[in-house]
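Trainee: here's my sequence, what's the structure:
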Amino acid sequence: MGFNSNDVVTLKLDCAGWYQPYVVDITRMQLGEILLKLDDMAADTDEQATSNHAQRWPSPDEAYAAAPSITSESDWAIRTAAEWADEGLDREWYLRHAAVLDRIALRDATDLFSDAAEDADATATILLDLDQAPRGYDPRAYVRQQYALWASSK
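Mentor: Here you go, the predicted model:
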């Protein structure tokens, strides 16, 4: 069963803050063209957001300039996870834990048998999901950016 591109369909758009929905009758061909344009616009927006953020990613040295030692941060993460086990961990824990794993991975970058980079990427991805950040971002660069912002606000 095929579709006739000249069949008329009703398009109803309703967004928060609108007084009433926008309703229009259009052909299937017009609907297809609109959907393709929206898809292209979304792709352009994702690429633009990714490139805009990529220009603002701090280097590891910039992001972790005032960070406590890796040992100190690791101890804090372990102690806090044990204390908060029943309540659940908050964003600060995930951010600081992802940052310390990133720092370990950077330090161990020459060790071919290290799982540090994989652990750092996985934890950084959890932070991306927690923040509902676009998946086009480099997860560890995002952690560095967020850590630098967090550290500057304390």
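
Trainee: from here on, just use CA atoms for contacts and neighbour counts.
Mentor: Will do.

Trainee: any idea where the helices of this structure begin and end?
Mentor: 28-54, 60-63, 70-83, 91-107, 116-131, 139-153 (DSSP state H).

Trainee: so what touches the second one?
Mentor: Think helix 60-63. Applying Cα atoms under 8 Å, 6 or more residues apart in numbering, the external contacts of helix 60-63 come out as R103, R144, Q145, Y147, A148.

Trainee: again, 7 Å this time
Mentor: The contact list for helix 60-63, computed with Cα atoms under 7 Å, 6 or more residues apart in numbering, reads R144, Q145, Y147, A148.

Trainee: the fifth one now?
Mentor: Identification of contacts with helix 116-131 by Cα under 7 Å, 6+ apart yields Y94, L95, A98, L101, D102, I104, A105, P139, R140, V143.

Trainee: to compare with the earlier structure, here is another sequence to fold:
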Amino acid sequence: MTINPDDIVTIELDCAGWRAPYVRDITRHQLAELLLQLDDMAADAEEQAPDDAQKWPSADEAYTGAPNIDAELDWLNRTANASYEGLDRDWYLRNAAALDRVALGESTTEHACPDEADATAVLLLDLDHASRDYNPRAYVRQQYALWASSK
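Mentor: Reported below is the predicted structural model:
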């Protein structure tokens, strides 16, 4: 059986967040070229580690100007106890950042628990639908720095 590169095939691409699938008729030759391009793009993405230190701020950079950690923990507890409608993303971000700071030893009243900080950071990744390939606590620092700079 021979395959004619000029035969027409229908492709359908559908990604989360798209209103409708992308459907097109292309030749087998065009499909082969498209697949090679996608393969090259995947290889390039693998070479660019998502944990690139260039894009992740250090803890000192991320938490510069942040409230006193013990005051922040108090606010988080009060807000969680008073919220009857659920907590928003800002609360989860601030909670993850506070636990990161506690794990780094900033609190004088709370004991460092890196596992809890890691788990809460992963929760934020999931809440944001971010890649699990990211370093979770570095992601928290990046998001906190962005959030703090927009306030």
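
Trainee: now tabulate the helices of the first structure in TSV and tack on distance to N4 of the first structure and mean neighbour count.
Mentor: Putting the helices of the first structure into TSV (distance: least, Cα to Cα, whole Å; neighbours: other Cα atoms under 10 Å) gives the following:
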stretch	distance to N4 of the first structure	mean neighbour count
helix 28-54	7	13
helix 60-63	56	16
helix 70-83	59	14
helix 91-107	51	20
helix 116-131	41	18
helix 139-153	45	20
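
Trainee: let's have those helices in a markdown table, adding distance to V8 of the first structure.
Mentor: Formatted as a markdown table, the helices of the first structure follow (distance: least, Cα to Cα, whole Å):
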| stretch | distance to V8 of the first structure |
| --- | --- |
| helix 28-54 | 6 |
| helix 60-63 | 55 |
| helix 70-83 | 58 |
| helix 91-107 | 49 |
| helix 116-131 | 40 |
| helix 139-153 | 44 |
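
Trainee: out of the ones you listed, which gets nearest to Q20 of the first structure?
Mentor: Q20 of the first structure lies closest to helix 28-54 among the helices of the first structure, at 20.7 Å (Cα to Cα).

Trainee: and P68 of the first structure, how far from V100 of the first structure?
Mentor: 9 Å (Cα to Cα, to the nearest Å).

Trainee: no wait, Q55 of the first structure
Mentor: Applying Cα to Cα to Q55 of the first structure and V100 of the first structure gives a distance of 23 Å.

Trainee: one more: D7 of the first structure?
Mentor: For D7 of the first structure, the distance to V100 of the first structure - Cα to Cα - is 58 Å.

Trainee: please apply the same query to T125 of the first structure.
Mentor: Relative to V100 of the first structure, and taking Cα to Cα, T125 of the first structure is found at 14 Å.

Trainee: before we move on, the earlier item: of the contacts of helix 60-63 of the first structure, which is the nearest to L36 of the first structure?
Mentor: Q145 (33.4 Å).
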